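Participant: sequence below, structure please.
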Amino acid sequence: MMAVLLPNASAEIAGKGSAHDGRIQTAIYSPDNVFRIYAMKDRVTMIRLEDGETIDSDDGAMNVGKPGDPKNREWILGANKRGSVIMIKPSRYAEEPETNMIINTNRRTYLIELKLAKSLASMTYMLRFDYPKPAPVGETPFKGRDLNVNPCDGKINTQYQRRGDIAISPYQVWDNGTFTCFRFPTNAPRPVIYEVLPDGTESMVNMRTVNDITVVHGVSQEFRLRLNKLVMAVRSKVPNTGWYNYNGTTTGEIREVKK
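Facilitator: Got it, this is the predicted structure:
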């Protein structure tokens, strides 16, 4: 669909001229920009759309102007059968042809400001567009990220005993000397995790969730999991060595930056 509206004063973007002929112009498309075309009476300007992009025009051409005598038509507009090329020119009888035009296609809306060129050298013979490509979408929104990231990677201890209510039991527990990881069934209720201190009291731990892993910020000889009246004890078979994480990472990978 194409329409010519009343004159509108605004800032516009002109296409960049070709190195071979400045009247062949290319503009970077944005739905937030108004594009300027310099036309001349009795000269046709062509607007080329993206391959596969078309306007909705039943007869392929429209004349727009004052009602009555055909000589009063301000603009003559047309399109090819595929609707991918639009031709416009101001009528030789146009009195005040400068106006704006809106082009709606099956993909986009173009806002065009139509001006009269003062010479053939400054006229727009063709306006085409470069279309910024959207960021590629992968199979998941996490493309480029490791979905199986292990926040407790490195030298790990997997020797843990579990005793208590199996309904709240993690199916995997391990630590890397800095963090302790609990992996629960996806559809299972998540209990609250407490650290059992040397005096037998319980202290709630600091933790976060990474994908399907609950990461406890620290290690302990024993954790206690509680959910209402359900209780489970998770105890490490290995004494806590408390080795220091010199590189400050959970994976052991470091990057050296040289200046």
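
Participant: make it CA atoms for all contacts and neighbour counts henceforth
Facilitator: Noted.

Participant: run a quick neighbour tally on residue 228.
Facilitator: 7 (other Cα atoms under 10 Å).

Participant: go on, the one 3 residues further on?
Facilitator: Residue crowding around residue 231 was assessed by other Cα under 10 Å; the count is 18.

Participant: tell me which element it is part of?
Facilitator: Taking DSSP states H and E as the definition, one finds residue 231 inside strand 230-236.

Participant: residues of that strand that come out buried?
Facilitator: 231, 232, 233, 234, 235, 236 (16 or more other Cα atoms under 10 Å).

Participant: show me what contacts the last one?
Facilitator: To tie it back to what came earlier, the one meant is residue 236. Contacts for residue 236 (Cα atoms under 8 Å, 6 or more residues apart in numbering) come out as 159, 160, 161, 220, 221, 222.

Participant: just checking, which of the residues you listed belong to strands?
Facilitator: Among those, the ones falling in strands (DSSP state E) are 160, 161, 222.

Participant: to check against the first, give me the structure of this:
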Amino acid sequence: MSALDSGMGIGDAQAWGIDVRGNNVFLKPIAEKPETNLIITTNKGRTYSFQLVTSKSPHYIIKLACDKPKTGKDKKFDIPCFNGNANFRYGKWGDEALAPKYMWDDGRFTCLKFTKNDELPVAYQVASDSSESLINYHLEKDTMILHGISKEFRLRLGKQVLGLRSDDAISSGYNEKATSINGTRELNYD
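Facilitator: Purely as a prediction, here's the structure:
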């Protein structure tokens, strides 16, 4: 916990006594009803969120076990939003300066891969009545991952506009892994 990129935050700091020693966090309830939350971030980029409550049968020790990072030999070529079935058939029109280098969808997410130094446009989903609405997204390296699929998207940056369309968007529907993010982690309790 002493590294600059790790830390801890607690909702009601007066309700709990906290001591940190190396990778260990010691907690002791002080208040009569000390229910609060605790968030711990590690220097490995992990974030743990806890709900702290008192109990008649408490867990005195909780250990968190994480998989070790894969070595270069074990790493797979990781492509965002690719589950083995991808649609790359997208057409474009408008300001080519906004065009992504590649574009595809996997039936749940739409990915736009840009050149590393490109200024990223704002993405809009186009409805059947031609109205535009902002679409949520997140970035993974140089790939903009739109949270959904659509027959048509528009990218805007200043006065520039680029239309993107696919009549072949895959609709996979069911989420077999029951998660919306890759790399889910399990907590192992001893």
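
Participant: hmm, back to that, of the ones in strands among the contacts of residue 236 of structure 1, keep whichever come out buried.
Facilitator: Using 16+ other Cα under 10 Å, the buried ones in these are 160, 222.

Participant: and of the contacts of residue 236 of structure 1, the nearest to residue 99 of structure 1?
Facilitator: residue 220 (75.5 Å; Cα to Cα).

Participant: tell me the counterpart of residue 89 of structure 2 in structure 1.
Facilitator: Under the alignment (TM-score structural alignment), residue 89 of structure 2 maps onto residue 159 of structure 1.

Participant: and that match, how many neighbours?
Facilitator: 12.

Participant: same thing with the one 3 residues further on?
Facilitator: The criterion is other Cα under 10 Å. On that basis, residue 162 of structure 1 has 18 neighbouring residues.

Participant: and for residue 139 of structure 2?
Facilitator: Neighbour tally, residue 139 of structure 2, other Cα under 10 Å: 13.

Participant: so it belongs to a helix, correct?
Facilitator: No: read with DSSP: H, G, I helix; E, B strand; the rest coil, residue 139 of structure 2 is strand and lies in no helix.

Participant: which residue packs closest to the counterpart of it in structure 1, ignoring adjacent ones?
Facilitator: Matched by TM-score structural alignment, residue 139 of structure 2 corresponds to residue 209 in structure 1. Distance criterion Cα to Cα, 6 or more residues apart in numbering; nearest residue to residue 209 of structure 1, sequence neighbours excluded, is residue 215 at 5.9 Å.

Participant: contacting residues for the aligned residue in structure 2 for residue 174 of structure 1?
Facilitator: Aligning on TM-score structural alignment places residue 174 of structure 1 opposite residue 104 in structure 2. Neighbour list for residue 104 of structure 2: 86, 87, 88, 89, 90, 110, 111, 112 [criterion: Cα under 8 Å, 6+ apart].

Participant: grab the nearest non-local neighbour of the fourth one.
Facilitator: Spelled out, that is residue 89 of structure 2. residue 166 (6.1 Å).

Participant: against residue 192 of structure 1, how distant is the equivalent of the one you found over in structure 1?
Facilitator: In structure 1, residue 166 of structure 2 lines up with residue 236, judged by TM-score structural alignment. Separation of residue 236 of structure 1 from residue 192 of structure 1 (Cα to Cα, to the nearest Å): 18 Å.

Participant: surely residue 186 of structure 1 meets residue 212?
Facilitator: Yes: with contacts counted by Cα atoms under 8 Å, residue 186 of structure 1 reaches residue 212, the gap being 6.8 Å.

Participant: shouldn't residue 97 of structure 2 be within a strand?
Facilitator: No: applying three-state DSSP, one finds residue 97 of structure 2 to be helix, outside a strand.

Participant: could you report the neighbour count for it?
Facilitator: 12.

Participant: do the same with the one 4 residues further on
Facilitator: Counted with other Cα under 10 Å, the neighbours of residue 101 of structure 2 add up to 10.

Participant: how much space between it and residue 26 of structure 2?
Facilitator: 50 Å.

Participant: for residue 127 of structure 2, same thing?
Facilitator: For residue 127 of structure 2, the distance to residue 26 of structure 2 - Cα to Cα - is 53 Å.

Participant: for the stretch 151-259 of structure 1, what spans make up the strands?
Facilitator: 160-164, 172-175, 180-183, 192-196, 202-204, 207-210, 213-216, 222-227, 230-236 (DSSP state E, counting those that start in this stretch).

Participant: distance to residue 28 of structure 1 for these - can I get that in JSON lines?
Facilitator: As requested, the strands of the stretch 151-259 of structure 1 are exported to JSON lines (distance: least, Cα to Cα, whole Å):
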{"stretch": "strand 160-164", "distance to residue 28 of structure 1": "60"}
{"stretch": "strand 172-175", "distance to residue 28 of structure 1": "53"}
{"stretch": "strand 180-183", "distance to residue 28 of structure 1": "49"}
{"stretch": "strand 192-196", "distance to residue 28 of structure 1": "54"}
{"stretch": "strand 202-204", "distance to residue 28 of structure 1": "56"}
{"stretch": "strand 207-210", "distance to residue 28 of structure 1": "41"}
{"stretch": "strand 213-216", "distance to residue 28 of structure 1": "45"}
{"stretch": "strand 222-227", "distance to residue 28 of structure 1": "58"}
{"stretch": "strand 230-236", "distance to residue 28 of structure 1": "61"}
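
Participant: for residue 2 of structure 1, find the nearest of the ones you listed.
Facilitator: Short answer: strand 207-210, nearest of the strands of the stretch 151-259 of structure 1 by Cα to Cα, at 51.7 Å.

Participant: give me the mean deviation of that closest one from structure 2.
Facilitator: Here the mean offset of strand 207-210 of structure 1 against structure 2 after fitting is 0.3 Å, by mean Cα distance after the TM-score superposition for structure 1.
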